[in-house]
Structure formats: C-alpha cells, structure tokens
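Visitor: attaching a predicted model along with its sequence, questions to come.
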Amino acid sequence: MFPLWPLAALLASLVSLSIGTSFAKHLFPAVGAEGTTLYRIVFATLILMALWRPWRQRWSRQDIGPLVLFGLTLGAMNLLFYSALKTIPFGLAIAIEFTGPLAVALWTSRRPTDLLWVAMAVLGLGLILPWRGLDAPGALDPVGMGFALAAGACWAVYIVLGQRVARKHGVLATPMGMLAAAVLVVPIGVAHAGAALLDSRWLLAGVAVAVLSSAIPYTLEMYALRHLPKRSFSVLLSLEPAVGAVAGWIVLGERLGALQWLAMGFIMAASMGAAWSAGRGPGET
C-alpha cells in the first residue's frame, strides 16, 4: 500500500513552493528579482537557524569550505531562477531548470533507455525555443531561458554538493548553506533594491515568500523523504513544473499554449523516466 501521508506531504510541499514563488513574482516591480531573492534567502535562513540551532555544533575549518561552496551554489541558483521569472512563465522556467537534476540522474545511470530520456528532454526544449523569431506568438525570451538553464546547472551542482554535506552534517547542512547563500545574495539585493527593502509592506510579503517557498516545503519534503522510497520521491517531484504552471495560471494569470504544455510534458516525462531508471538495481529491466 502506498503511504498516503508522505505522499500528501510531498504534494503539499510542491503546492506551497509554487504558490510562494508565484506570489514572489508580484514583488518584482517593487524590489526586483534580486531583492525578492534576498527576502527569500534571509528570512528562510533566520527561520531555519532558529529551528535547527546549528551554533550548538562544533565546526572545524574543514567543514566550512564545502558548506560555503554548497551555500554559494544555492544562492546563485535562486538568483538565476528568479531572474528567469522576469521574462518567462513560471511553469516553463521550472521545466527548463529541471534539466539540471535530470543530467545528474542520467550521469549516475548507464542504461540504453537513458537515451530515450535524453531525446525527450531535448525534444521538450526544442519545442519552446524561439525558432520562428522573438516576435512570434508565445516565443520565450532567450535571456530568460538562459537564466533558467544556468539555474538548472547550479541545481545539478547543488545536488552533488548537497549529498556530500548532508552525509556529514545531516539537517544542519541546510541552515549553514543558507547562511552562506545569504552572504552572496544580500549585497546584490541591497545594491539593486536599496531602501525599498525596508518598506514594511514588502518586508511582510518577503516573510510570506520565505515561509511558503522555503520553510514549509523543506519541512514537508524532509518528512516525505523519510517515509517514501527515494525513487518514488524523485518521480513525484517531477510533477513540480505542472504544479508550477497551474499556480502561475491561478496566481499570475500566465496561460501556456498547447505546444508549451507539450514541451513541459516531455521534460517531465524525461525527468520521471530518468529518476525511475536510476533507482533500479543492476539486474532490473
């Protein structure tokens, strides 16, 4: 029997993340993508620091380097993804970003069927490239797509580094990584948004973004990960682009065309297939 509550927790985390990120886009006119990233990282760091209290742990110099690199990657990934959201729809930005973890999954698997997942991902990306010119209806901004692809590359590095620091430090790796991310993001956000960041209206909205986009999803995902098989978790996580597209439609009024939905479907199917394939044992077919 499939565990109901862990499944519900994972789906709830996807919904919370998607709503929080969609809501974050409303802050762009006031503080920009950079200022919104600052809000998310800083407030999420404070919440996770208070929750896990990593200062009680004794840290060595050897611990700091990998954690800083992990956190800088996390900060860059958030900055790049929010920059992508300035010009392309939320659901498609997630789908493009998913090429990062997809690449990691394919790198760790050596099955002939992996070529199928690569072909599906390439086809999905090909369907949303602006082949007919930037002025064609529904054409995506190539700069925004570039930001999303760069965020995907950071996500791939984040997964590799995250596995290493998590094995050594467990849940404490996240607040420490977020602290390093804040060191990167804060100067950039302040330089872009300046005094607008201190406006009480945007501060409260920033707290909401951090709670919905980071604190709640992280807590629910940790619960789901402890109770779901890793392969099932990864496959279900591949639903995020579709959930994001629905949230973008409801919260932001972003409507995707049939071809864009098809492209997103190909990328999601590739992600699911790669996750399922990577989780099989050597003798399975």
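Guide: Thanks, I have the structure now. Numbers count the residues shown, from 1 in each chain.
Visitor: switch to C-alpha atoms for all contacts and neighbour counts from now on
Guide: Fine.
Visitor: who's in contact with the spatially closest residue to G248 that is not a sequence neighbour?
Guide: Closest residue to G248 apart from its sequence neighbours, by Cα to Cα, 6 or more residues apart in numbering: E254 at 5.4 Å. Residues in contact with E254 (Cα atoms under 8 Å, 6 or more residues apart in numbering) are 89-90, 245, 248.
Visitor: from those residues, which is closest to Q163?
Guide: Nearest to Q163 among those is F90, at 26.8 Å by Cα to Cα.
Visitor: burial of that closest one, as a residue count?
Guide: For F90, the tally of surrounding residues (other Cα atoms under 10 Å) stands at 29.
Visitor: and it, how far from G194?
Guide: 26 Å (Cα to Cα, to the nearest Å).
Visitor: likewise for F98?
Guide: For F98, the distance to G194 equals 32 Å [Cα to Cα].
Visitor: which residue of these two possesses the greater neighbour count?
Guide: Counting neighbours by other Cα under 10 Å for F98 and for G194 shows that F98 has the greater number, 26 against 13.
Visitor: second structure for comparison follows:
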Amino acid sequence: MRYFIMVAAGAALWGFWPLFLHPAGLSGVQNAFLAMATMALISPFLLRRESLKDRRATRALVLMGVADALNVALVFAAVKRGPVAIAILTHYLAPLLVALTAPWVIRERRSLRALIGAPLTSLGLGMLIWKPGEDFSGWTAVLGGASAIFFAATVFCAKEAARAWSPIAVTSVHSAVGALTLLILFRGSALPPIEVPVLWVLAGGVVSGLIGNVLFNQGMRHIPTSTTGALTYLEPLTATVLGWLVFHEALGLWGLLGGILVLTVGVWVATEPRTLGSPLPSISGTP
C-alpha cells in the first residue's frame, strides 16, 4: 500500500503546479527555466561513471532534457493563459499519444483501447474547450496539445535512460539539460527578474517538481504498470479541482462532462493490460 500512496501523492503534487505559477506572474519559459533549474540543483552529485558509460542511455537522457524543456515551457504557458483545466487536460493527451505511437517507436504491441479512445478523447476535449457565448480557449488548447507531443517524446527517452540512471538522477540530470536548452533557445528572455514572486516557482520546483517526481518514480517501481498509468490521472483531476476552487474557473455542465470523458478514457487506456516494461508517462518526462 505504501508504494500506491507514493505514486498517488506524486501525481497529485504535479497538479498543484498552478498554485505556484499563477502568483509569480512570469512567462511560461521563465517558469519552466526556474522549475528545471531548481530540480537540477543536485544533479552534480548524481553523475556516476558507470551510468555515463552507457552511451545509449545517456543520449536518451540528453534528448529527454531537450524535449522536456519544450514540454514544460508550453504547458506552463498554457496554465498561465488558462483555464487550468483545459491546459492540463490537453497536456494529458500524452498518454494517448504514447499508446498510439508505441508500436512504431518501441515496437510494443498495438493498443486497441488507444485506437478506440482517440476519437472519444477528441470529443471530450471539444466539449471542454467550446463554451457557447464565451471566449474560445483555443490557444490554451493548442499550447497544451503541443506540450503533449514533447511530453510523449520524453516518455520514450525516459524508458531508455532508466536502464542506467536512477529515478532521482533521471529527474535531476535531465532537468539540468532542460534548463540549458531553454537558455540556448530563449537566451535572456528565459531568465526571470530577481523579485519575491520568483520564490513561488522555486517552491513549486521543490514540491511539485523534485518531491513529486521522486515519490512517483520510487513508488512506480513496485506496483503494476497499469495501476501507475491510472494514478497519473490524479494530476489533471487535482489541477481541475484547484482551478475551480482557487481560481474560480467555472467549467459548466458541458465542460464538466467533457472533462469527465477525457479522464475516464485516459484511465481506461492506461489500465489496458500491457507487457512488462511498457512506457508510462509522468510529468516532466521522468520514467
């Protein structure tokens, strides 16, 4: 039971990111840089010669950092733009993308549930995004959906990196690569101003980033993959509830039904029996 609680707690902590991002008032790229830099602080102490010798796993770890930098920047931009529910639920197209592309990327058997779930998820997202008589949240959905593509890429990279690197090393070292990637791509615009609100994102990097990922990664090694997949959906559920309670984001009946459909289909796809070692998504791309 302890490991189930660890995975559930880690996934729920990811859903608390909006609480840290909104008060800071920074751009998505600045939030992403701060979060990844915070998780990267312990990376120098986690480098091991034995792990570095596995070049394939190390290359995967580097690629994971690059993909996750774009993933986090996009999803944080979506969260900042709001509504939070749309940002996180479109971001969570990633598990579906992983299930659909796994037969080609890692030659895993085809997922019948993913094929059935794809159009149902699209329907649910449409119900969630479209609100008659209100401003269309299309850009939030585009940013969240784009982040899902890079999110899915980190999953496959994380699976390979985990062969030689520990869960906490994957979390921290790939974050160092991600922070460097953001600096290269966005230069000075990735650096936040030195002001008090920055502390909110730093706190999020510790609580939702480092602690959340370590809890999740440690627990998932001891419970069935299908169960872990279902528990990851505690993140969008938590974020959606917070958006409603804290940020007063009304979904409406139509949006509520759409969100329930997305979550239900996601859990249904995630709980499909798979072969041992199937890839499993987790936020920030950790394995």
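Guide: All right, it came through fine. It should be emphasised that the depicted structure is a prediction, and the values quoted were computed from it without experimental measurement.
Visitor: can you tell me, leaving aside adjacent residues, what's nearest to the aligned partner of L69 of structure 1 in structure 2?
Guide: Counting by TM-score structural alignment, L69 of structure 1 corresponds to L63 in structure 2. Closest residue in space to L63 of structure 2, ignoring its immediate chain neighbours: C157 at 6.8 Å, by Cα to Cα, 6+ apart.
Visitor: wait, what's in contact with the one you found?
Guide: Here C157 of structure 2 is in contact with 60-61, 63-64 (Cα under 8 Å, 6+ apart).
Visitor: so which of these belong to helices?
Guide: Using DSSP state H, the subset of these located in helices is 60-61, 63-64.
Visitor: run through who's touching stretch 256-264 of structure 1.
Guide: Stretch 256-264 of structure 1 has contacts (Cα under 8 Å, 6+ apart) with 89, 91-92, 95, 123-128, 138, 241-242, 245.
Visitor: now with 7 Å, please.
Guide: Contact partners of stretch 256-264 of structure 1, identified using Cα atoms under 7 Å, 6 or more residues apart in numbering, comprise 92, 95, 124-125, 127-128.
Visitor: for W117 of structure 1, state which of those is nearest.
Guide: Nearest to W117 of structure 1 among the contacts of stretch 256-264 of structure 1, counting by Cα to Cα, is G124 at 10.5 Å.
Visitor: that closest one contacts A270, doesn't it?
Guide: No. At 9.0 Å, G124 of structure 1 does not count as touching A270 under the criterion of Cα atoms under 7 Å.
Visitor: for structure 1, what's the longest helix?
Guide: helix 142-169.
Visitor: and that helix against structure 2, how far off on average?
Guide: Once superposed with structure 2, the aligned residues differ from helix 142-169 of structure 1 by a mean of 1.1 Å; criterion: mean Cα distance after the TM-score superposition for structure 1.
Visitor: which part of structure 2 lines up with that helix?
Guide: The alignment places helix 142-169 of structure 1 over residues 138-165 of structure 2 (TM-score structural alignment).
Visitor: show me what counts as buried in that stretch.
Guide: Buried residues in stretch 138-165 of structure 2, counted by 16 or more other Cα atoms under 10 Å: 140-162, 164-165.
Visitor: circling back to that earlier point, the residue nearest to G248 of structure 1 matches what in structure 2?
Guide: By TM-score structural alignment, E254 of structure 1 lines up with E249.
Visitor: please report the distance of its match from A102 of structure 2.
Guide: Using Cα to Cα, E249 of structure 2 is found at 35 Å from A102 of structure 2.
Visitor: please apply the same query to L74 of structure 2.
Guide: 23 Å.
Visitor: comparing the two, which residue is more hemmed in?
Guide: More neighbours surround L74 than the other of L74 of structure 2 and A102, with 26 against 19 (other Cα under 10 Å).
Visitor: can you find the partner of that one in structure 1?
Guide: Taking TM-score structural alignment, the alignment pairs L74 of structure 2 with L80 from structure 1.
Visitor: list the contacts of that match.
Guide: By Cα under 7 Å, 6+ apart, the residues touching L80 of structure 1 are 147-148, 150-151.
Visitor: please tell me how far it sits from A105 of structure 1.
Guide: In terms of Cα to Cα, L80 of structure 1 sits 22 Å off from A105 of structure 1.
Visitor: again, but for A156 of structure 1
Guide: Distance from A156 of structure 1 to A105 of structure 1, by Cα to Cα: 9 Å.
Visitor: and A270 of structure 1? What does it align with in structure 2?
Guide: That one, A270 of structure 1, aligns with V265 by TM-score structural alignment.
Visitor: ok, now A182 of structure 1?
Guide: Aligned partner of A182 of structure 1 by TM-score structural alignment: A179.
Visitor: next: L239 of structure 1.
Guide: Checking TM-score structural alignment: L239 of structure 1 goes with L234.
Visitor: contact partners for that match?
Guide: Per Cα under 7 Å, 6+ apart, neighbours of L234 of structure 2: 8, 11-12.
Visitor: make TSV from these and add neighbour count to it.
Guide: TSV is the format used below for these (neighbours: other Cα atoms under 10 Å):
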residue	neighbour count
A8	23
A11	27
A12	23
